[in-house]
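1. this one's structure only:
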């Protein structure tokens, strides 16, 4: 069966994560994705290096694409890339601010050549405002948006770059939406996904403001302006914020708890779920059992309930609690390490991991496309070596064999021929 994007041509002018992952999703849907890399390749080729120009991080963001490795500022090369953009259905870009304009590969320039183009770009802070010209990456956006995990000793960065991946999936959704619009109207368009906005989307649960209930936020923000300069610690800041909240969700029912032989994640946020868990554990919580009841000290009551739940879970092993909660239809899972997923029966049953054949390294297990479709399935394909398709793509852009040989002779383009000896 063919993929949903069969026949579409995509020019990817991206590096790192957000744009490449979007390109990979399109490639696994059958699109012909041309990835333009500089002479040293996408930086992810050097992250978790396995052999020259091959890194683990490249494998999970760039599968199924064709690679062209060039010095893009070379006039002949740039003209060829512009020609590819003029023929593309979709152009994906995350240039440094101002660079796309200098190369004539910004949306307005590409649209002038190709009115039907769908131009998807990823920026750090959006297109407007004082920070728009600045470069940014996931870690900086975790800091700026408060997405990092807050603890009493200070914020802890999230290990996985979830902002980048969220931006990639939003961009893939945006491209699909724009394709649907183009089918109906014949018009292309520009779409932008900002990392800052993607981070805020991930914080959706916290970013709803009802002035009648949430006016405390203004006071808290004013407090933060001088808190650390006045010698306050993160513990002080967190405690002060809690005193301003009109109420506090009881964390006892939604979080991790130590058992007799491990740790479990429990997710009993709904009142009906809490009542079942209370009954199972034999704990007392009037806040849950008596709607409308409010303790005199909400924070003290929340701590009291948490201690009851934590004490109960510590009395029995993990297997006991999984069986007991599952019998009652309550969400629970053991806390595990991601390495265990390679051997997990549920993962195997649903083919959440896939195997692709690398031309040098052999079989590689990767996360399968995160969407199952019955009529137009997505199919993982292996990544290719740096510049593997440079000659054929330049020829497709209209360059003759002599011109291409000349570019290779001047070191303006590259193709890397990897062998098993490079690894050994």
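-> Right, received. Where do you want to start? Values in this document were obtained by computation on a predicted structure and should not be read as measured data. Residues are numbered from 1 along each chain as shown.

2. from here on, contacts and neighbour counts on C-alpha atoms
-> OK.

3. ok, residue 4 touching residue 30?
-> Yes. Assessed by Cα atoms under 8 Å, residue 4 is found in contact with residue 30 at 6.6 Å.

4. got the contact list for the longest helix seen in the chain?
-> In terms of residue count, the longest helix belonging to the chain (DSSP state H) is helix 162-185. Under the criterion Cα atoms under 8 Å, 6 or more residues apart in numbering, residues 17-23, 25-26, 90, 116, 118, 120, 122, 138, 141-142, 187-189, 191-195, 198-199, 202 lie in contact with helix 162-185.

5. and here's the other structure:
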């Protein structure tokens, strides 16, 4: 990406030169991000060479304070904010508008996931900045989308997973209630979509010379993750869905347990897949995941476990009864050997299969290590730290994990100087309190 013509030279607050092999070299991002979606999108852009200025409250971004490790750091902050330059800024301070305008004049991209209405109050909506900065790309993440009856509502990953159905299709049941898995997957999907949208808008700017608005939401991200279910063939599915909705209304009014509501939900997956071929199994010592999506893979799987499935050769009269019996037989066979024994046998047969790992095991797994999926660095106060590297790799060092952010507030003078403020104005702004951190 070519840098905006509004500035030249290397920003003084950068800690290292940036190779032109990196896709976002020369691109400056001003990030107003908190928690997950926008911070991780900003980190992806930073890994790709972007110069990212992260605007934080004077007390620091909220994720700094989730299970803090001291010195303004936490695991949550470390994994989503490397390679950035943090600027504490009181957005309601009288001096804030002057600082924001100086940053926008040097920016190519602005990223926000503010609560509904705040970006407009601060003059950061795309329609507000476009007249002054027509080349600026403004990327926004909302909870439910920028329009519609829920547009002004606050929301976070768990809430949106519930609203979208993702909690049912990708979550779990705990104490009889639906809940999410351990990972806030809608947030991370929204981050990936935002980074892709920003890259697309910058690429378009190369041809048109104009910036643009990029919108995504946690709701859209959650729906994208359920793309297999987000389809209705009206002639086939319409009556079935309508009948279920009628039943669901009566069931909820009658106090039918949620687990039963889920069990009655229409699904597109066929009986064979659920019973035998695309599922997890209990082994002698742990669990095994198997995915056989084609007839050839299913035949290989049956041969490896020593069973036959006549339905692979010809239709059977009672599909449910057939697969119920076969399911019990296959489960008993797989339970008789260890996960590793089955892994060896299924690998040899060419069947996609894996043991079910616990996340902590992956940090020491040789396969991610062989592909440089993790980064190990020396933190200034925490010592050696291992984190996930860039989620995409481009040849010749296109994406390189950056260092952790410096001590909070340690780059204020450098960032303000890069933004064009003379030394006396930097001191004035510091004395006025707009950029003076209140916490480490």
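-> Received the coordinates, thanks. The structure presented is a predicted model; accordingly, all values stated were derived computationally and were not measured.

6. quick TM-score on the pair, please.
-> Here the superposed chains carry a TM-score of 0.92, computed using TM-score structural alignment, normalised by the length of the first structure; 414 aligned residues with a Cα RMSD of 2.1 Å.

7. settle it for me: which of residue 4 and residue 30 of the first structure has more neighbours?
-> Per other Cα atoms under 10 Å, whichever of residue 4 of the first structure and residue 30 has more neighbours is residue 30, with 25 against 18.

8. how about the more buried one, what's its partner in the second structure?
-> Here residue 30 of the first structure is matched to residue 49 in the second structure, going by TM-score structural alignment.

9. that match and residue 171 of the second structure, how far apart?
-> Look at residue 49 of the second structure and residue 171 of the second structure: by Cα to Cα, to the nearest Å, they are 35 Å apart.

10. try residue 439 of the second structure
-> Counting by Cα to Cα, the gap from residue 439 of the second structure to residue 171 of the second structure is 36 Å.

11. repeat that for residue 114 of the second structure.
-> 26 Å.

12. quick one: the helices in the stretch 51-200 of the first structure, in order.
-> For the stretch 51-200 of the first structure, the helices defined by DSSP state H, counting those that start in this stretch cover 56-59, 75-87, 99-103, 107-113, 138-145, 162-185, 195-202.

13. mean shift of the last one relative to the second structure?
-> If I follow you right, that is helix 195-202 of the first structure. Helix 195-202 of the first structure, aligned to the second structure and superposed, deviates on average by 0.4 Å (mean Cα distance after the TM-score superposition for the first structure).

14. which bit of the second structure covers the helix or strand following that helix?
-> Note on helix 195-202 of the first structure: by DSSP states H and E, the next helix or strand toward the C-terminus is helix 211-214. Aligned by TM-score structural alignment, helix 211-214 of the first structure falls on residues 234-237 of the second structure.

15. which residues of the stretch 201-350 of the second structure fall in helices?
-> Taking DSSP H, counting those that start in this stretch, the helices of the stretch 201-350 of the second structure run over residues 218-225, 234-253, 258-263, 271-272, 295-305, 319-334, 339-349.

16. what's the mean distance for the shortest one versus the first structure?
-> On superposition with the first structure, the mean distance recorded for helix 271-272 of the second structure (mean Cα distance after the TM-score superposition for the first structure) is 4.1 Å.

17. show residues contacting that helix.
-> With Cα under 8 Å, 6+ apart as the test, helix 271-272 of the second structure has contacts from 319, 320, 323.

18. who wins for most neighbours among these?
-> In the contacts of helix 271-272 of the second structure, the most neighbours by other Cα under 10 Å go to residue 323, 20 neighbours.

19. got the contact list for the aligned residue in the second structure for residue 126 of the first structure?
-> Counting by TM-score structural alignment, residue 126 of the first structure lines up with residue 145 in the second structure. The contact partners of residue 145 of the second structure, taken as Cα under 8 Å, 6+ apart, are 151, 215, 216, 217, 218, 219, 220.

20. from residue 36 of the second structure, how far out is the spatially most central residue of the second structure?
-> Nearest residue to the geometric centre of the second structure (Cα atoms, centre = their mean): residue 188, 0.8 Å. Taking Cα to Cα as the measure, residue 188 of the second structure and residue 36 of the second structure are separated by 7 Å.

21. residues near the aligned residue in the second structure for residue 79 of the first structure, how many?
-> In the second structure, the residue matched to residue 79 of the first structure (TM-score structural alignment) is residue 98. Using other Cα under 10 Å, residue 98 of the second structure has 11 neighbouring residues.

22. residue 52 of the first structure too?
-> Per other Cα under 10 Å, the neighbour tally for residue 52 of the first structure reads 16.

23. quick one: it and residue 417 touch, right?
-> No. The criterion here is Cα under 8 Å, and residue 52 of the first structure misses it with residue 417 at 10.0 Å.

24. for residue 323 of the second structure, see how far away the residue of the second structure most remote from its centre is.
-> What lies farthest from the middle of the second structure is residue 317; by Cα atoms, centre = their mean that is 45.0 Å. Residue 317 of the second structure is 11 Å from residue 323 of the second structure, where distance means Cα to Cα.

25. go on, residue 240 of the second structure?
-> The value you get for residue 240 of the second structure to residue 323 of the second structure, if Cα to Cα is used, is 24 Å.

26. trace residue 215 of the second structure over to the first structure, please.
-> Mapped onto the first structure by TM-score structural alignment, residue 215 of the second structure lines up with residue 192.
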